[in-house]
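**Student:** Generate coordinates for the sequence data below:
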Amino acid sequence: MTLEILAVDDSPTMRDVIRLALLPEGFDVHTAEDGVHGIEVLEGLQPDAIITDINMPRLDGFGFIDAVRGTDQHRTTPILVLTTEAAPQLKERARMAGATGWIVKPFDPAKLVKALHMVAG
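**Tutor:** As a prediction, the model looks like this:
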């Protein structure tokens, strides 16, 4: 079964790293450059899971998670935060907003794949 993933990150390099880590594992990867673009991409997509950064322009990861959780269509879609941030209060804020998990960059691609399989099937 192919899992469909949306990766939201303002870094083109990080979007490429995520894509290159997931494509060989059979994931179908869509990308967005920030939270606003992520919401636009979600309008025509029903991903199995979402990966988002926290620090992004226009709409940060917290705002993006809030927006996603505010829709009926994506209210239960698993959301993994992939960020350089490691502060416990930020993790808790993301959890309260509706994040499913938290992975700190730099990350082990195998750990990301395993986490996605755990939350998305």
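**Student:** contacts, neighbours, all on C-alpha from now
**Tutor:** Fine.
**Student:** now the helices: where do they sit in the chain?
**Tutor:** Using DSSP state H, the helices of the chain run over 12-22, 35-42, 61-69, 88-97, 109-120.
**Student:** Let's see this one next, to set against the first:
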Amino acid sequence: MTTRVFIAEDEPNILESLSFLLGREGWEVTSALDGNAALEQLNNEALPDVVILDIMLPHRNGFEILRQLRASPRTNKLPVIVLTAKGQEKDRKTAEEIGADAFVTKPFSNRDVVDQVRRLAGL
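**Tutor:** Sure, this is the predicted structure:
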């Protein structure tokens, strides 16, 4: 069975880099460029095995999306990696309090991202 990863990231270069990196592992990658599209896809399409969620997204930020995912019985157990350029401790603490499973700061290590997806997907 193919591991499915969903990425919500508004910076095309980072999205392309992550998609290539994860695709190279043989994983199926889907994505959204803004918060509204991300939430719509996560609520209406087949659930991925892992979500990589940028905090600073247009229309709806990653914290709002994570809150909604955790509030829904359909998505409340979905593994979520929070990805952000905002590496301050308060952002990490907020992400943990809302229910993030992992926190990765930009610029990120490719190995760290792959390792986190492997861990959260149970690979």
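**Student:** ok so, going back, which of the helices of structure 1 is buried the deepest?
**Tutor:** Each of the helices of structure 1 was scored by mean neighbour count; the highest is helix 61-69, a mean of 21, by mean count of other CA atoms under 10 Å.
**Student:** nearest to L3 of structure 1, of the helices of structure 1?
**Tutor:** Evaluated over these, closeness to L3 of structure 1 peaks at helix 109-120, with 7.6 Å, by CA to CA.
**Student:** Which other helices and strands does the closest one contact?
**Tutor:** Applying 3 or more CA pairs under 8 Å, 6 or more residues apart in numbering; DSSP states H and E, one finds that helix 109-120 of structure 1 makes contact with helix 12-22, strand 49-52.
**Student:** Could you dump the helices of structure 1 into a markdown table and include distance to L82 of structure 1?
**Tutor:** Below are these laid out as a markdown table (distance: least, CA to CA, whole Å):
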| stretch | distance to L82 of structure 1 |
| --- | --- |
| helix 12-22 | 10 |
| helix 35-42 | 13 |
| helix 61-69 | 10 |
| helix 88-97 | 11 |
| helix 109-120 | 9 |
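**Student:** burial of G70 of structure 1, as a residue count?
**Tutor:** Counted with other CA atoms under 10 Å, the neighbours of G70 of structure 1 add up to 12.
**Student:** residues contacting the spatially most central residue of structure 2?
**Tutor:** Structure 2 has I52 as the residue nearest its centroid, 1.4 Å off, counting by CA atoms, centre = their mean. Residues near I52 of structure 2 by CA atoms under 8 Å, 6 or more residues apart in numbering: 5-8, 80-83.
**Student:** still on that earlier bit, save the helices and strands packed on helix 109-120 of structure 1 as a markdown table, and put in distance to M96 of structure 1 too.
**Tutor:** Formatted as a markdown table, those follow (distance: least, CA to CA, whole Å):
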| stretch | distance to M96 of structure 1 |
| --- | --- |
| helix 12-22 | 25 |
| strand 49-52 | 15 |
